[in-house]
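*Asks:* Give me coordinates for this.
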Amino acid sequence: MIILGIGNLHHDPAACLLVDGKLVAASEEERFSRNKHAFGEYPLNAIRFCLEKAGLKPEDVQAAAHPSSPEAYDRHKWNYLRRSLFSRPSQALKAVIKADSRKKNFLETPRKVLKAAGFREDLPLHAIEHHAAHAASAFYFSGFPDAAFLTMDGSGEFTATMLGAFDRQGKMRMIREFIVPDSLGFFYATMTDYLGFEHDDGEYKVMGMAPYGDPSRFSVDDFIRYENKKYRVNDRYIYAVRRQRYQQDKWFSKAMVDRYGKPREGDALSEPYIHIAAATQKKLEDITLQLIDDYLGEALEASGGRLCFAGGCALNVKLNQRLIAHPAVKELWVQPASSDAGLPLGAAAMIAHGAGDKIEPMRHAYYGPEYSDAEIEAVLKKTSYPFRRETSITETASKLLHEGHIVGWFQGRMEWGPRALGNRSILGNPTVKGTADRINEIIKFRENWRPFCPSVLEECGREVLETEHDSPFMTFCFNVRENWKARVPEIVHVDGTARPQYVSREHNARFHELITRFREKSGVPLVINTSLNRRGEPMICSPEDALKMFEGSGLPYMAIGNFLVSKQAI
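*Replies:* Sure, this is the predicted structure:
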């Protein structure tokens, strides 16, 4: 069956295409519009790309699916009213009163998207519950025969967390859910605001800041507690409603500032904020593990310890490190597009499974656009910088890396999800001290205390990192082995960990060859890998985007297709 997935229609809109259970194309709208997170945009460019990649027209699509269920919204609004009537009565009543208009919007907006993209009006359109779509995006593409699942984010149809299981027939069973304002995602996002970053964007910075602090030096118990098998968020401080907010675009309250002091400003690390970050991270981890203990014990035992995880919180690799270490969890699979960009994938998978399609597991994340050498050369001819076609681009790039240079790496199909996995990357030598600082100074302009990640040859991962777990998508964090810390200092975070990508020859032969050639020269089976973009921009998608970034930054070299572009004569 040919199924188009579309959504989310608020932030991170995206599209994907399943053909007889095989994911053939997927991309976020921001990659085309160049607006980070593409707030409020229809995923029209993403839809067009998916169809073109599959060689299909709108009339070939047999069904569409989107991740917003009017029925779920109706069902949960009363729970939200009961929970919030006393703490935020105006907000609670308004949500219920506006339920019908919200439901109408859930029904009409996806149809508007399909119409704008040229689809027929009678195309079957399936509405899938937000958290069910997250769960499906993880389970159906994991390759597991059965598994427990966990989904966590801000909210979707009022649900913030869902725990459950999939059986061997692929049927989903919900065990427990939590309704806003009791949201771990909103708790973490609010603390992200307070710590000087943007909610819905800077949460990973809080995670990176946390190891510099001591969680025992600040308590977040006034903000969120776990008692009697449930957690409860104090909305006097967290995810405050409009008139209670410190500022209208911030989610923390005036009361929080009055009691705990002004929010953090600037890029430097300082007290007490590093301790607040540490306490925030620890609380997220502790509550999540308590949820696993209280609700998923039987499901994990029945499935042999298999757990699937999706939703925005699943991108927290320190949390995932704790989950892997849980004695009941033997295997953990995290959807690489765990943000709301991954929702259309889960929605489409639910319909595909119901139609009897056998869904192929995701073994890689290269489902985006790609460009031929002819297309690349046509763009490069517009630049004044020298470029040339290389006999072996991997040999040239590995030599530059070994010499200590920073190299942009633009190859093959673009990654699906937020992580650069060796096709839209900036690469560096992890053995040369100061490489990370140079990448920051001339290209990324980000906080200098944030870690950079390694891409490691799959066959060498366990040699460098203390784990037996696979890591193809940079969704996990592991301790670096002691004998490697001094050898590759540029990828080791302050707590001795790294967030690796294991690179396989099967799924990315060219990137694997590059690292292999670098290893032959250096003795080191890994490179620094960060996303090919500047601060505040989406990841580079097209050759035009790449050239614009190259010309507008200090990036000295770019390997794009089989061409090398340089700021110097070559």
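*Asks:* Please count neighbours and contacts with C-alpha atoms only from this point.
*Replies:* Fine.
*Asks:* Report how many residues lie close to Ile47.
*Replies:* By the criterion of other C-alpha atoms under 10 Å, Ile47 has 26 neighbours.
*Asks:* now Phe39
*Replies:* Phe39: 15 neighbours (other C-alpha under 10 Å).
*Asks:* Then Gly404?
*Replies:* Look at Gly404: counted by other C-alpha under 10 Å, it has 17 neighbours.
*Asks:* swap in Pro361?
*Replies:* The number of residues packed near Pro361 is 16, by other C-alpha under 10 Å.
*Asks:* Do I have it right that it meets Ser142?
*Replies:* Yes - the pair Pro361 / Ser142 is scored as a contact, 5.4 Å apart, by C-alpha atoms under 8 Å.
*Asks:* Doesn't Ile443 belong to a helix?
*Replies:* Yes - assessed by DSSP: H, G, I helix; E, B strand; the rest coil, Ile443 belongs to a helix.
*Asks:* Next, count neighbours for it.
*Replies:* Taking other C-alpha under 10 Å as the criterion, the count of residues near Ile443 is 22.
*Asks:* The one 10 residues further on now?
*Replies:* By the criterion of other C-alpha under 10 Å, Cys453 has 27 neighbours.
*Asks:* one more to line up against the first:
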Amino acid sequence: MLICGVKTTHDGGVALVEDGRLVFSIEMEKLGNNERYAKIKDFATVFELLAEHGYRPEDVDHFVLDGWYKTHKVQSWHGQEFEAVLAPYRRGLLDDDLLRAYPNSVQDLPYLSFTHYAGHVASGYCASPFARAGQGSYVLAWDGWMFPFLYHVDGRTRKVTDCGPLMPVIGDSYLQLGQLFAPFDEPIEYPHILGLAGKIMAYIALGEVRPEAVEHIDRTIDAAFHAVLAGRPDDDRFYQVGNGVEILKRIKKSVALAGVEPADMLASIHHALERRLVEGVRRKVAAADLPDRNLVVVGGCGLNIKWNSALRDSGVFGTVWVPPFPNDSGSAIGTACAAMLTRTERVALDWDVYSGPALKDSTPLPGWHQEPCELRDLARLLHDNDEPVVFLNGRAEIGPRALGNRSILAPAGSPKMKDLLNEVKEREFYRPVAPICLEESAPEIFSPGTPDPYMLFDHAVREDWKDRVPAVCHLDGTARLQTVNRAENAAVHELLTHYHELSGIPLLCNTSANHKGSGFFPDVRSAMEWGRVRLIWSDGTLFTRAD
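*Replies:* Below is the predicted model:
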């Protein structure tokens, strides 16, 4: 069966699943240097991507559209407007079945739609190792416009149980509360406001958690919650978008506390929400009393590596897993998975993280020299020159993180490299630079250093390595680690192995290769036009700017 999932709103994307295998997942931002978080502007793009991969619209058994809080969306099709009717954001009005489909059609083309939360839950569970093993799992879904909800998916029956909300705070609260404090109190235009949460998460390393601020935040949240949902705290039908926005408005009015510096206040907000999240999960799991101790984390808040780590370290679960696309970049995959769960016998998705667009052919710019360059030679160049290299290889990563195929790689032995990379990327000084490390060597350098192929957990840099790899050591002594083994990415693993032999260091700095405010470079020429790095390596060829 061929299922085509489509996410039309921000982080727009198209995913094709054939008999349980992900053929491709392409986000609009990764096409032609499009703006970050780009929407699907014309539905013709869906059919163009199908044709590019050898499929026709009539080959598709089910087109599936992701749900949204505005259920009637005006779309364009070759410039002609039409209205698409979508499923709601979290749940329908008729029942509590998360995987209830909303069928419809437009211009004689039938399609399904599932709620936005159904897509998150389905993407996380179906892509997880638990689904492949036939095991059940809890799924924590916390997205921008919704409270965090805990679900349980039975691996045998596919039954999804709603275990209820964890706390009365919608995901957008993190960035909206952060905007009340310097240096984030300047207006940021949509859609780039969507990247603010990541900046706040980095900035809190400059602050200190203040107990009096945490107590004040707790009181403020409780007061706002009871004012809006007084007398109805046990009825989760009231945990809807409108009530969440109203609660947030009330919190924002009084969350500041005199005498607490902005960095400390931001750190305290982060800590207060983290503690409520862990306590909420612990309470719901105890009430559910199910044998499974697996957890999948999805929704935009699944990109918060510190919260993921707190859940991992809580002792509630045996294994915590986060997909590389927990936010809306995985919604096209998710809504396709919802259809797979309800329209086929398959539960587990067969997928690869490098299922994005292939590199486009392009003509090099004048002034660039090119020559063959094996990975061993590139490792020598990195070791001897101590400068960054744009590394473009194969198909792009899916999800928001550069995982080696659309990366800028650089030696980590100098503290100046972090400043250089932030300058090259036009980023703030407090932003961390991630390490990409041989999986087998990670425990020696990081704690815990467990496999983390998608950069989704927090790891402390061990004391005896902080002076050896200062460029990847964040202000609080942690790192957003990516581990790599040969099966996951053979080219990057080989490069790191050669570099390790030369330097004694089994890692490099890794940051995304892109224009500021755009998705990953789609071709070599884009990196040349950007021009902020002198060396570009792509599929065995080294390009060097002549000047």
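*Asks:* how about Leu291 of the first structure, what's its match in the second structure?
*Replies:* Alignment note (TM-score structural alignment): Leu291 of the first structure maps to Gly280 of the second structure.
*Asks:* Surely its match and Leu166 touch.
*Replies:* Yes - the pair Gly280 of the second structure / Leu166 is scored as a contact, 4.5 Å apart, by C-alpha under 8 Å.
*Asks:* Show me which of those two is the more surrounded one.
*Replies:* Set Gly280 of the second structure next to Leu166 and count neighbours by other C-alpha under 10 Å: Leu166 wins out with 21 against 18.
*Asks:* what residues are up against that one?
*Replies:* Contacts for Leu166 of the second structure (C-alpha atoms under 8 Å, 6 or more residues apart in numbering) come out as 147-150, 276-277, 280-281, 284.
*Asks:* Can you flag which of the residues you listed belong to strands?
*Replies:* 149-150 (DSSP state E).
*Asks:* Show me the strands in the stretch 151-300 of the first structure, by range?
*Replies:* 159-166, 172-179, 224-227, 230-233 (DSSP state E, counting those that start in this stretch).
*Asks:* max-length helix in the second structure?
*Replies:* Determined from DSSP state H, the single longest helix within the second structure is helix 262-288.
*Asks:* which element follows that helix toward the C-terminus?
*Replies:* strand 294-298 (DSSP states H and E).
*Asks:* So which bit of the first structure is the following helix or strand past that following strand matched to?
*Replies:* Sequence-wise, the next helix or strand downstream of strand 294-298 of the second structure (DSSP H and E) is helix 305-312. Counting by TM-score structural alignment, helix 305-312 of the second structure pairs with residues 317-324 of the first structure.
*Asks:* Quick check: the matching stretch compared with the second structure, mean distance?
*Replies:* For stretch 317-324 of the first structure, the mean deviation from the second structure after alignment is 0.7 Å (mean C-alpha distance after the TM-score superposition for the first structure).
*Asks:* Need the residues that contact that stretch.
*Replies:* With C-alpha under 8 Å, 6+ apart as the criterion, stretch 317-324 of the first structure contacts 207, 281, 284-285, 289, 314, 329-332, 475-478, 499.
*Asks:* out of the residues you listed, what pair is the most spread apart?
*Replies:* Met207 and Lys330 (24.2 Å; C-alpha to C-alpha).
*Asks:* who has more neighbours, the two?
*Replies:* Met207 (21 against 17).
*Asks:* Could you find the counterpart of the more buried one in the second structure?
*Replies:* Aligned partner of Met207 of the first structure by TM-score structural alignment: Met201.
*Asks:* Please apply the same query to Arg413 of the first structure.
*Replies:* Checking TM-score structural alignment: Arg413 of the first structure goes with Arg395.
*Asks:* Excluding sequence neighbours, find me the nearest residue to that match.
*Replies:* Take Arg395 of the second structure and drop its neighbours on the chain: the residue closest to it by C-alpha to C-alpha, 6 or more residues apart in numbering is Ala358, 4.1 Å away.
*Asks:* Cool, thanks, talk later.
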